[in-house]
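**Q** Could you work out the structure for the sequence below:
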Amino acid sequence: NGAGKTTTIKCIVGIHDFDSGDIFIDGRSFIENPIACKKVIAYVPDNPDIYENLTGLEYLNMVADIFNISREDREKSIREYSEKFEMINALQDNISTYSRGMKQKIVLISAFIHKPKLLILDEPFVGLDPNASFELKNIMKEICNKGGAVLFSTHVLEVAENLCTNILIIKNGEIIAEGETKSIIGNRTLEEIYLENYYVK
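**A** Next comes the predicted model:
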């Protein structure tokens, strides 16, 4: 907590300014081409603030409008992901009636509608039931298998160890470990690596 994970992510997606350097997404500078960068990413924050006066379907259509998704493509994507996350019967309900987990699901569905090249998630598994977590992991793998990438922060070290090809550990805003998961972990667990670095002054 307080290491700088969320702040870094908010810089990457254009919510926070940064003092120096640049961020490149799909070969484009975020400073020079912020709109082009945002077109190819999807961001799900750790505590999504969404328009609770809308129904789930209205919210998804609003996001689809922003990305200029055709009627045919959006209907196909909304149905596909709503069925995977068991939200198809809740799309006509107001978001204000949703549980924490349902709000997380609707925001995840909205992130997948425009088929992002880079999916950025901040603590994405919080509030999700086991079935939804399983589906999310599969979707993340699918995006990577199609040539995209997923960047996500998590405190669930077992998930990171089993899911990620590359890992970066941040402490007090500083990178203390970075690289391929296998090379960082070796014969230990990610939890052991984390605790070892956490207690180093």
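
**Q** okay, CA-based contacts and neighbour counts for the rest of this
**A** Will do.

**Q** the helices in the chain, which residues?
**A** 5-12, 34-39, 56-66, 71-84, 100-112, 130-145, 157-163, 181-185, 190-198 (DSSP state H).

**Q** Let's compare: structure for the following, please.
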Amino acid sequence: MIEIHELTKRYGDKTALNQLTLTIASGQIFGLLGHNGAGKSTTIKNLVSIIKPTSGTVTVDGLDLEQQRQAVKEKISYVPDTPDIFLQLSAMEYWDLIAAAYQQSEEAVQQRRQQLVSLFDMTEHVDEPMASYSHGMRQKAILIGALLPDPDIWILDEPLQGLDPQAAFDLKNLMKAHAAKGKTVIFSTHNLDTAQQLCDRLAILKQGQLIYTGSVEQLLAQHPQQSLEAIYLQMAGRLTDDHLVDALEGEHDA
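**A** Coordinates of the predicted model:
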């Protein structure tokens, strides 16, 4: 279980995250939704210790993140919001680096690595430098690295971005299987269909504030006869401004 209590992150006068309080149970796929700049990545980067909060606490299975950071990090794997890292390494070298960071031997990871490489169609490219990869291939390489040690908690920042339909389908199935084992998946997304398809619970953020937490079904029940898109835009964004649309259409017609 992950417990976030009044988590706040400020950069000077700007508040990126304001007193976020959430409980994320084991055995769930938990989604973070919101527009760009809503606080999704800030939340994730706090959870994986890339940044430190201005105030607030995070506990993971009873371990305080601030006081027991290394023990918490060993429970977590992470996919960042961009795959453009360690590009000077081949995919195999990158995966060896990840395995070493989690203190796993070659024997311990070999079978799982082969399965993941085959699943994501990377077999012919494992010894090529990641700088030569397309965006989608880099995303697959980073995903394989994150899933390789298979810790209890997966934290994935926009993990489906850049993946082809087959890879996206396979990753969704892996996420479901991980949660079905009583483990935890936390991921951010802009895609409402993906959230509705995958999430047991979700949090919607707007300008660093939590504005909803619960299931998609509960959200739809609170707003009968409305689509998820309409509900989300009413809460987190703005509905289309008709006069702006008319003006843009007029420019196009001209």
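
**Q** Of the helices of structure 1, which is nearest residue 27 of structure 1?
**A** Using CA to CA as the measure, helix 34-39 is the one of those that comes nearest residue 27 of structure 1, at 9.0 Å.

**Q** in structure 2, what residues pair with that closest one?
**A** Residues 69-74 of structure 2 are matched to helix 34-39 of structure 1 when aligned by TM-score structural alignment.

**Q** which parts of that stretch are buried?
**A** Using 16 or more other CA atoms under 10 Å as the test for burial, stretch 69-74 of structure 2 gives 72, 73.

**Q** Other residues contacting that stretch?
**A** Contact with stretch 69-74 of structure 2 is made by 48, 49, 60, 63, 64, 65, 102, 151, as judged by CA atoms under 8 Å, 6 or more residues apart in numbering.

**Q** Show me the two of those residues that sit farthest apart.
**A** Spatial extent of those (CA to CA) is set by the pair 64 and 102 at 19.8 Å.

**Q** returning to what we had before: can you say which of the helices of structure 1 is packed in most?
**A** Mean neighbour count (mean count of other CA atoms under 10 Å) peaks for helix 100-112 among those, with a mean of 21.

**Q** mean deviation of that one from structure 2?
**A** With mean CA distance after the TM-score superposition for structure 1, helix 100-112 of structure 1 departs from structure 2 by a mean of 0.4 Å once superposed.

**Q** Give me the range in structure 2 that that helix lines up against.
**A** Going by TM-score structural alignment, helix 100-112 of structure 1 lines up with residues 135-147 of structure 2.

**Q** Would you mind pulling the contact partners of the matching stretch?
**A** Residues outside stretch 135-147 of structure 2 that contact it (CA under 8 Å, 6+ apart): 77-79, 82-84, 91, 94-95, 98, 113, 116-117, 120, 122, 130, 154, 159, 161-164, 167.

**Q** Equivalent analysis for stretch 211-230 of structure 2, please.
**A** Under CA under 8 Å, 6+ apart, the answer for stretch 211-230 of structure 2 is 192, 195-196, 199-205, 231, 235-236, 239.

**Q** And those, which two are furthest apart?
**A** Spanning the widest gap among those are 200 and 239, at 26.3 Å by CA to CA.

**Q** Which of the two has more residues huddled nearby?
**A** More neighbours surround residue 200 than the other of residue 200 of structure 2 and residue 239, with 17 against 13 (other CA atoms under 10 Å).

**Q** Which residues are in contact with that one?
**A** Going by CA under 8 Å, 6+ apart, residue 200 of structure 2 touches 28, 29, 30, 215, 216.
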